[in-house]
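Trainee: Got a predicted structure plus its sequence, pasted below:
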Amino acid sequence: MDVYGSLGIRPLINAVGTVTRLGGSLMPPEVLRAMAAASEQYVDLNELHIAAGRRIAELLGVEAAYVSSGAAGGLAVAAAACIAGSDPEKIRRLPEGDGLKTEFVIQRSHRTGWEQALRVGGARMVEVAPTAEALRGGIGPRTAAVMYFMAYSKADSVPLPEAVQIAHEGGVRIVVDAAAELPPMSNLTAFLKAGADLVIFSGGKGLRGPQASGLVLGRRDLIEACRLNGNPNSGIGRPMKVGKEEIAGVVAAVERFVRLDHDAERRRWEAQVDHLVEVVYGLPGVRAERVLDRTGQIPVARIASDRMESKAIAEQLRTGEPRIEVSASPDGVAVNPHMLREGDEKVIARRLREILK
């Protein structure tokens, strides 16, 4: 069944990574089977949320877990949990936060469009300079939490352990967005071990669960508050519905992830990158090398030409057959194997050779 062709659009090979605009990831058979089975029966959704959270927490060895509607939905309910807690009256008031502690202190280097999800949950952002002194000074009587985005932790930024210490000394929580920080698997617990109160992951990126799912891990009281502020309850998260199918899919994705041979995954990525570099290496004016992605966890093939700008290479890949999406920068096009299927690297290498020869 050609679902996309019937709508008049072309599917593509995703050599960018787990980005939402390209659909995040492809779900493995275990996840698809769990979602299909969940779709065949009714269930009390609150009971399912509690049971799924308990199962995920056991698998990961964390205190508690909650399945959200994507990492952005996780940010919204996490904000609500820090502001309103489990108090029904406060939950009903959000996003109006008059009289409540609504401020989320954030370093200037961590400002991002993703923080809008926090504001949906009732948060008011308080920007400070990326120094320990400024972070400490930003905490006041209306502070609910410190917000920390791991994607910007390598920028001019207070390190997470120090930010945790400052937040807790100031009597507030610290919430960590780690949406795209898998692999490595150890990150599922590393930020909590560093002292974070809540950590949010995408369910549809490295975990390869449903694209419209997320995972919130952390303190039991705050996780329960996330649930009470979320669907199917009448809180700020009511529109951010996580269906029974998505919840079952996330449980299956976590079960798969904890038993996955991550070393074998890494070897496959390395082999794909080696093939890409080997096929185009030596072409006139072409430079090809292996580098690492932003996280330092995934090998990437970076390819540049003296005769063609990177944007032009990417455009030819995008408009050709098959359609291929890559990242482009002044340094070259980057082919990320994280979401490639076996054999995709050969197709991409062939197209690159045709374009660059």
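Mentor: Cool, the structure landed. Quick caveat: nothing in here was measured; it's all calculated off a predicted structure. Numbers count the residues shown, from 1 in each chain.

Trainee: use CA for all of it now, contacts and neighbours both
Mentor: Fine.

Trainee: Okay, residue 242 and residue 249: tell me how far apart.
Mentor: 11 Å (C-alpha to C-alpha, to the nearest Å).

Trainee: Who has more neighbours out of these two?
Mentor: Set residue 242 next to residue 249 and count neighbours by other C-alpha atoms under 10 Å: residue 249 wins out with 29 against 23.

Trainee: hang on, the more buried one is in a strand, isn't it?
Mentor: No. Counting by DSSP: H, G, I helix; E, B strand; the rest coil, one finds residue 249 to be helix, located in no strand.

Trainee: How about the contacts made by it?
Mentor: If a contact means C-alpha atoms under 8 Å, 6 or more residues apart in numbering, then residue 249 has 31, 32, 34, 35, 209, 210 as its contacts.

Trainee: between those residues, which has the most around it?
Mentor: Among the contacts of residue 249, residue 209 has the most neighbours (other C-alpha under 10 Å), with 32 neighbours.

Trainee: and it, what element?
Mentor: Following DSSP states H and E, there is no helix or strand that holds residue 209.

Trainee: Surely it and residue 215 touch.
Mentor: No. With contact defined as C-alpha atoms under 8 Å, residue 209 does not reach residue 215; the gap is 10.1 Å.

Trainee: What segments of the stretch 201-350 of the chain are helices?
Mentor: Listed in chain order, the helices of the stretch 201-350 of the chain (DSSP state H, counting those that start in this stretch) span 220-229, 244-259, 262-280, 310-319, 344-356.

Trainee: Residue 186: which of those helices is closest?
Mentor: Between residue 186 and those, the shortest gap by C-alpha to C-alpha is with helix 244-259, which sits at 9.9 Å.

Trainee: Comparison target below:
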Amino acid sequence: MKKKIVVPSITEMLQADLAQDLLLNYPRNLVVEHFRKAADISRHQQLTEEAEPKTVSELINEAKRTIEAAYQPTLVRVINATGTVLHTNLGRARLSSKLREELVDIACNYVNVEYTLETGQRGSRYDHLEQTLTKLTGAEAALVVNNNAAAVLLSLTTLAQGKEVIVSRGELVEIGGSFRIPEIMTLGGCLLKEVGTTNKTHRFDYERAIDEDETALLLKVHRSNFSIVGFSESVSLKELKEIGQEAGLPVMYDMGSGSLLSLQQHGLPEEETVQDALAAGADIVTFSGDKLLGGPQAGVIVGKKEYIERMKRHQLTRALRVDKLTIAALEGTLRQYFDEEQAIANIPTLQMLAVSDDVLKAKAETLCRLLSQHDSLAVRLEQGTSKVGGGSMPELELPTWLVSVSPKQMSVTDFVTELRHGKTPVIARTKFDLCLFDVRTITEDELSIVADEVAAVLS
């Protein structure tokens, strides 16, 4: 005898009281789609697995779970417990919490992004940032595009398309995402002219390479994500400027990770600032907004007005322009640099780099105490090192405090996997059979969240 298959109709499911909340909170077509999937699965199970028919309520609850999973945003907040301050995969720089209300207001309302309130006429979106950047850096003019790769591309295309750009062979870098200086030059229509060797480039290498008809630009690139040590030599920016002046050529400096202040007094090594680069004579300096600056993803171009005005008029600029949220986030971050102490206290990147050992240890002790409540964990406080990340200061190891955890009833692989799948995902690092929480990149208010997520995994 043929088995009878019992599956409620979609209409019956839609009319059920239990479905009404779903219809209020989710698009009707999405609800119908998942009701059909739940019904099809039940039908298949009855045919192949001798399963019992499911009630309307059971099918709706199954559909509800899949609807909620399908409708969740893919971009979610995570807790960075790795100790890498500028973690590229986790969004690099955290923005200052002081900007939260301002950014929400900008995001949810109309704003004067290209409108001049004084005259009632159309304005430029770049005016919102230029005055602040020129004040902070001492540059004549400034322009902001969507990242530093775009800043380099726009600068090269505007200043040297169809002409030669001279650069040291030791500075032909590749950064994350396979962004390579030689290939970006080709894309910008420039002719790359390498000088020197991998480890040594001299002043005379540039001087001999200059062709007064073909050379348009001298380019220096900061080796931000690697270093050359030992038998090496390079030409300083100041020397390169002297060469450029003698030949009547502009000098461009791609800093990559631009800093606006020194953190030497907080134990970090001396790092060249944007102001230093301009003072040394660079005509154009490009750098990232989301690295050591501590702002949103952006590419900042500062330097001589005559060159930047040409970039503003270039057709490529529109394709690379920033939106209102980037403008607001970068402007809010830059404003804090007018008071150096305020910047270090309120910009998370600077705060995490400058934080004292005492503060780190106190945070680690708090987390250690919270996690030690679980008998199924072996918890220990230990010293370790953090990384700056984002291709910045690659050799620098920052002393830090770690909370190491060894789960007794599950593997460390399963433990960190479950932490990633929690309500608020926690991204930690592992070492052998240990899970390591580096408190440098965990804020005070996140310590209890980490503890809650660990408790959820253990339960």
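Mentor: Nice, thanks for sending it over. Predicted model only: the values in this text are computed from it and were never measured.

Trainee: what's the TM-score here?
Mentor: After superposition, the two chains reach a TM-score (TM-score structural alignment, normalised by the length of structure 1) of 0.69; 333 aligned residues with a C-alpha RMSD of 4.6 Å.

Trainee: just the helices of the stretch 201-350 of structure 1: most buried one?
Mentor: Most buried of the helices of the stretch 201-350 of structure 1, by mean neighbour count (mean count of other C-alpha atoms under 10 Å): helix 220-229, with a mean of 24.

Trainee: That one: how far from the chain's middle?
Mentor: Its chain's C-alpha centre and that of helix 220-229 of structure 1 lie 20 Å apart, by C-alpha atoms, centre = their mean, to the nearest Å.

Trainee: Output the contacting helices and strands for it.
Mentor: strand 64-68, helix 70-84 (3 or more C-alpha pairs under 8 Å, 6 or more residues apart in numbering; DSSP states H and E).

Trainee: Make JSON lines out of those and add mean neighbour count and distance to residue 219 of structure 1.
Mentor: Shown next, in JSON lines, are these (neighbours: other C-alpha atoms under 10 Å; distance: least, C-alpha to C-alpha, whole Å):
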{"stretch": "strand 64-68", "mean neighbour count": "30", "distance to residue 219 of structure 1": "6"}
{"stretch": "helix 70-84", "mean neighbour count": "30", "distance to residue 219 of structure 1": "11"}
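
Trainee: CSV please, covering those and showing distance to residue 189 of structure 1.
Mentor: As requested, these are arranged in CSV below (distance: least, C-alpha to C-alpha, whole Å):
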stretch, distance to residue 189 of structure 1
strand 64-68, 11
helix 70-84, 16
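
Trainee: Over in structure 1, tell me which residue corresponds to residue 302 of structure 2.
Mentor: Counting by TM-score structural alignment, residue 302 of structure 2 corresponds to residue 217 in structure 1.

Trainee: Find the nearest non-adjacent residue to that match, please.
Mentor: Leaving aside its sequence neighbours, residue 217 of structure 1 sits nearest to residue 65 (C-alpha to C-alpha, 6 or more residues apart in numbering; 4.5 Å).

Trainee: what does the one you found align to in structure 2?
Mentor: With TM-score structural alignment as the criterion, residue 65 of structure 1 matches residue 142.

Trainee: can you pull the contacts of that match?
Mentor: Residue 142 of structure 2 makes contact with 129, 130, 131, 133, 134, 300, 301, 302, 303, 305, 308 under the criterion C-alpha under 8 Å, 6+ apart.

Trainee: doesn't residue 203 make contact with the match of residue 302 of structure 2?
Mentor: No. With contact defined as C-alpha under 8 Å, residue 217 of structure 1 does not reach residue 203; the gap is 11.9 Å.

Trainee: just to revisit the earlier point, out of the helices and strands packed on helix 220-229 of structure 1, flag the one nearest residue 39 of structure 1.
Mentor: Taking C-alpha to C-alpha, strand 64-68 is the member of these nearest to residue 39 of structure 1, at 17.0 Å.

Trainee: shared neighbours, residue 209 and residue 215 of structure 1?
Mentor: residue 203.

Trainee: before we move on, back to that, need the helices of the stretch 201-350 of structure 1 in a markdown table (columns: distance to residue 151 of structure 1).
Mentor: What follows is the helices of the stretch 201-350 of structure 1, written out as a markdown table (distance: least, C-alpha to C-alpha, whole Å):
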| stretch | distance to residue 151 of structure 1 |
| --- | --- |
| helix 220-229 | 23 |
| helix 244-259 | 21 |
| helix 262-280 | 21 |
| helix 310-319 | 24 |
| helix 344-356 | 27 |
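
Trainee: Show residues contacting stretch 200-211 of structure 2.
Mentor: 166, 168-170, 193, 195-196, 231-235, 239-240, 243, 247.

Trainee: Aligned counterpart of residue 73 of structure 2 in structure 1, please.
Mentor: Using TM-score structural alignment as the criterion, residue 73 of structure 2 maps onto residue 7 of structure 1.

Trainee: Residue 427 of structure 2 maps to what in structure 1?
Mentor: Match for residue 427 of structure 2 (TM-score structural alignment): residue 325.

Trainee: and its match, how many residues sit next to it?
Mentor: Residue 325 of structure 1 has 24 nearby residues by other C-alpha under 10 Å.

Trainee: dump the residue contacts of it.
Mentor: Here residue 325 of structure 1 is in contact with 12, 13, 14, 15, 16, 314, 317, 318 (C-alpha under 8 Å, 6+ apart).

Trainee: list the contacts for the closest residue to the second one other than its chain neighbours?
Mentor: Nearest residue to residue 13 of structure 1 in three dimensions, chain neighbours excluded: residue 324, at 4.7 Å (C-alpha to C-alpha, 6+ apart). Under the criterion of C-alpha under 8 Å, 6+ apart, the neighbours of residue 324 of structure 1 are 12, 13, 14, 15, 317, 318, 348.

Trainee: Residue 100 of structure 1: helix or strand, and which one exactly?
Mentor: Applying DSSP H and E, one finds residue 100 of structure 1 in no helix or strand.

Trainee: From residue 80 of structure 1, how far out is it?
Mentor: 11 Å.

Trainee: Also residue 163 of structure 1?
Mentor: Per C-alpha to C-alpha, residue 163 of structure 1 is found 21 Å from residue 80 of structure 1.

Trainee: Great, nothing more from me.
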